[in-house]
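Colleague: Need coordinates for the below:
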Amino acid sequence: MPRILVVEDDASLRDDLTVFLEAKGYTATGAATVAGALQTLEAAAFDLILLDLGLPDGNGLDLLRQVRARCGLRCGVVVLSARNGLEDRLQALEAGSDGYLIKHASLREIEGTLRNLLQRLPPAAPHAQPRRPRDPHATTPDARAPHTSLWTLHRLNRTLTTPAGTPVALTARELVFLDLLAAQAGAVCPHQDLTAALAEHGGDASQAGLMTLVRRLRQKVQDQTGQESPVRTVYGRGYCFAGSVTVLPPAGPSPAGPS
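Modeller: Below you'll find the model as predicted:
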C-alpha cells in the first residue's frame, strides 16, 4: 500500500487530505512543520510527499531539497500551495518537485495527480514498520494502548478532557457538536444532523459555519494540550470522533448554556 506524507500546517486541510487519501486506499500520515516532517521521515519510508510551501518553522522548498538529497528520485514530491505565481512554480521545479498544484484544486484532482506520479516512480523496497512516537503521558511503551485513547466529555462543566488528563473548556456549540459525535460511538455524524442541532443554539448553522467551528475546536485542542483533536473529517459525509470517549453524565439533554 503506497505511503503518503502530507506536510500541511492547516490542521483542517491536513485532516481532510489524510482522511480522503486513506479512503482511497493509501496509508496517509500528516505533519505540520518542517521539523515534524523530518522526524516522520526518519521513522519511516514514504513513496510520496504532498508538500505545502509556507510552513511555520521554515520553507517547504528547503525540506524538498533535503528530501532529494536523502532519497534521490525514489520519493515523489507534489507541491500543494496557495502560491500560484510562475516564479514559485519554477523554484519548486528547480528544487526537485514532480508536480505543482494550487490549493483550490479538488480532492479528486489531487488524488489523480498523486496516483499518476506513483505509477511513474521506480519500484520501492518494502517499507519498514514505522516507529510510533511515544506519548510522554503513557505508562506503557505502546502509546496506542486502549487506556491512552480515552477522552472524557464533561457535559455539566463543559469540558473535553484528553487521555492525558488535560481539560479543554468548550463553548455551548462546541459541546453540542462533540456530544453528537460521541453519541455515534465512532460512526459518522452527517453534516445535516450537525447543522440542524447547532441551529437550535443560535449562530451560524450553515455548512461554512460548521467547518469554522471544527477548525477552531481543533486548533484549541492542539494549542491548549499539544494533542491532536479527536475530530475526524469523513469527506463528503460529516465528522466522527476518533478514539474512545466517555460522556458524563451519560444520559439526558446537553446542558448547553450561552456560548
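Colleague: Please count neighbours and contacts with C-alpha atoms only from this point.
Modeller: Noted.
Colleague: Count the residues that sit near residue 72.
Modeller: Neighbour count for residue 72, taken as other Cα atoms under 10 Å: 12.
Colleague: Can you tell me the SS state at residue 87?
Modeller: helix (DSSP: H, G, I helix; E, B strand; the rest coil).
Colleague: Residue 6 contacts residue 53, correct?
Modeller: No. Residue 6 is beyond contact range of residue 53, at 11.8 Å (criterion: Cα atoms under 8 Å).
Colleague: how about the helices in the stretch 151-259 of the chain?
Modeller: 172-183, 191-199, 207-225 (DSSP state H, counting those that start in this stretch).
Colleague: any idea which of these is most buried?
Modeller: helix 172-183 (a mean of 22; mean count of other Cα atoms under 10 Å).
Colleague: From the contact counts, what lies against that helix?
Modeller: For helix 172-183, the packing partners by 3 or more Cα pairs under 8 Å, 6 or more residues apart in numbering; DSSP states H and E come out as helix 191-199, strand 238-241, strand 244-248.
Colleague: one more time with 10 Å, if that's ok
Modeller: Packing partners of helix 172-183 (3 or more Cα pairs under 10 Å, 6 or more residues apart in numbering; DSSP states H and E): strand 150-154, strand 159-161, strand 189-190, helix 191-199, helix 207-225, strand 231-234, strand 238-241, strand 244-248.
Colleague: run this one through as well so I can compare:
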Amino acid sequence: MKLLIVDDHGPLRGLLGEHMERCGFVVDQASTGRQALDALEMSRYDAMVLDMGLPDMDGIDVLSARNASRNGPVPCIVLTARDALESKIAGLNAGADDYVLKPVEVAELEARIRAVLRRSSHGFIALAQGNLSYEPESRHVTIAGKVLHLPRREAMMLEELLRSAPRLVIKDVLEERLYAHSEGVTLNAIEALVSRLRRKLESAGASVRIDTVRGLGYRLVAEASQHVQP
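Modeller: This next block holds a predicted model:
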C-alpha cells in the first residue's frame, strides 16, 4: 500500500512517515499543497494523510482537487487541531473519510488509515489465482494451503501482479508503486525483485507464474497459458 503524507511540519511529517514505513507502507511526503497535487498527478496512492493548515493553500482545496486528478479520488484522513471544529466539519463535507486530532497519536493514525482502506475500493479482500491466495492486510501468502513467507517488497510485488492478473503491469508502474520517490532505485531493481519472487513461487509449487514481456513489464498467468521467457 502506498501512502502520501502532507504536512508542512517537517519533524511531525518525518515521524509519521517513519512509523508508517515500519508498518509496511511505501510513503511519499509533501510539505505544501502544490507538492501534494503534483504527487497525486504522478502516482496512484491508496490513502492520503492531509494537514488542513498548509502554507500555500487550504487543505479543502487539496481535497477538492484530488477528485479531479487523473488517478482518481484517494481515501483521505485529515489532521486538525482539537479546537478546530469548523475545520473538521469542512474537511468531512469536502470528502475526507476520517480525521485525527493533533497532537497526533501515531498508533491511532495507523488504525484509522487501515480502517479507511478496508472501507475503500482498495479494501483488504483476499486475492487468489490458481492455488495461490494472498491477504493484503496481513501479507499472508498461501500456495495449496501452505504458507509462503515473503519479504515486504516481494509481497507488494505479488499484490500488484495479482490485482492486475492476467493483464500486463508496466515496469514503470511497478517501480512507482513499490518505491517512494525519495528512494534510490537501481536500473535492475525490479528485475531482481521479479527474479526472486519467481523462484519462490516455482519452488513452492504455485500453479501461476510471472511472465516477462520484454521492454514492457510483467504479468501473472496460469501455468497452462502460453508464456514468454525472459
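Colleague: Just send the helices of the stretch 151-259 of structure 1 back as CSV, with distance to residue 154 of structure 1 too.
Modeller: Conversion of the helices of the stretch 151-259 of structure 1 to CSV gives the following (distance: least, Cα to Cα, whole Å):
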stretch, distance to residue 154 of structure 1
helix 172-183, 9
helix 191-199, 18
helix 207-225, 15
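Colleague: about what we covered before: out of the helices and strands packed on helix 172-183 of structure 1, which gets nearest to residue 100 of structure 1?
Modeller: strand 231-234 (24.7 Å; Cα to Cα).
Colleague: And the helices of the stretch 151-259 of structure 1: which comes nearest residue 64 of structure 1?
Modeller: helix 207-225 (26.0 Å).
Colleague: Turn the helices and strands packed on helix 172-183 of structure 1 into CSV, columns for distance to residue 115 of structure 1.
Modeller: CSV is the format used below for those (distance: least, Cα to Cα, whole Å):
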stretch, distance to residue 115 of structure 1
strand 150-154, 36
strand 159-161, 38
strand 189-190, 29
helix 191-199, 29
helix 207-225, 28
strand 231-234, 21
strand 238-241, 25
strand 244-248, 33
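Colleague: Residue 48 of structure 1: which of these is closest?
Modeller: Among these, the nearest to residue 48 of structure 1 by Cα to Cα is strand 231-234 (22.0 Å).
Colleague: From the contact counts, what lies against the closest one?
Modeller: With contacts taken as 3+ Cα pairs under 10 Å, 6+ apart, strand 231-234 of structure 1 sits against helix 11-23, helix 172-183, strand 189-190, helix 207-225, strand 238-241.
Colleague: Try it again at 7 Å.
Modeller: helix 11-23, strand 238-241 (3 or more Cα pairs under 7 Å, 6 or more residues apart in numbering; DSSP states H and E).
Colleague: could you pull out the strands for structure 2?
Modeller: 2-6, 26-30, 47-51, 76-81, 98-102, 127-129, 132-135, 140-143, 146-147, 169-170, 208-213, 217-222 (DSSP state E).
Colleague: got CSV for those strands, with mean neighbour count and distance to residue 120 of structure 2 too?
Modeller: Shown next, in CSV, are the strands of structure 2 (neighbours: other Cα atoms under 10 Å; distance: least, Cα to Cα, whole Å):
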stretch, mean neighbour count, distance to residue 120 of structure 2
strand 2-6, 25, 14
strand 26-30, 23, 18
strand 47-51, 26, 9
strand 76-81, 23, 10
strand 98-102, 18, 12
strand 127-129, 17, 16
strand 132-135, 20, 16
strand 140-143, 19, 20
strand 146-147, 13, 27
strand 169-170, 18, 22
strand 208-213, 21, 28
strand 217-222, 21, 24
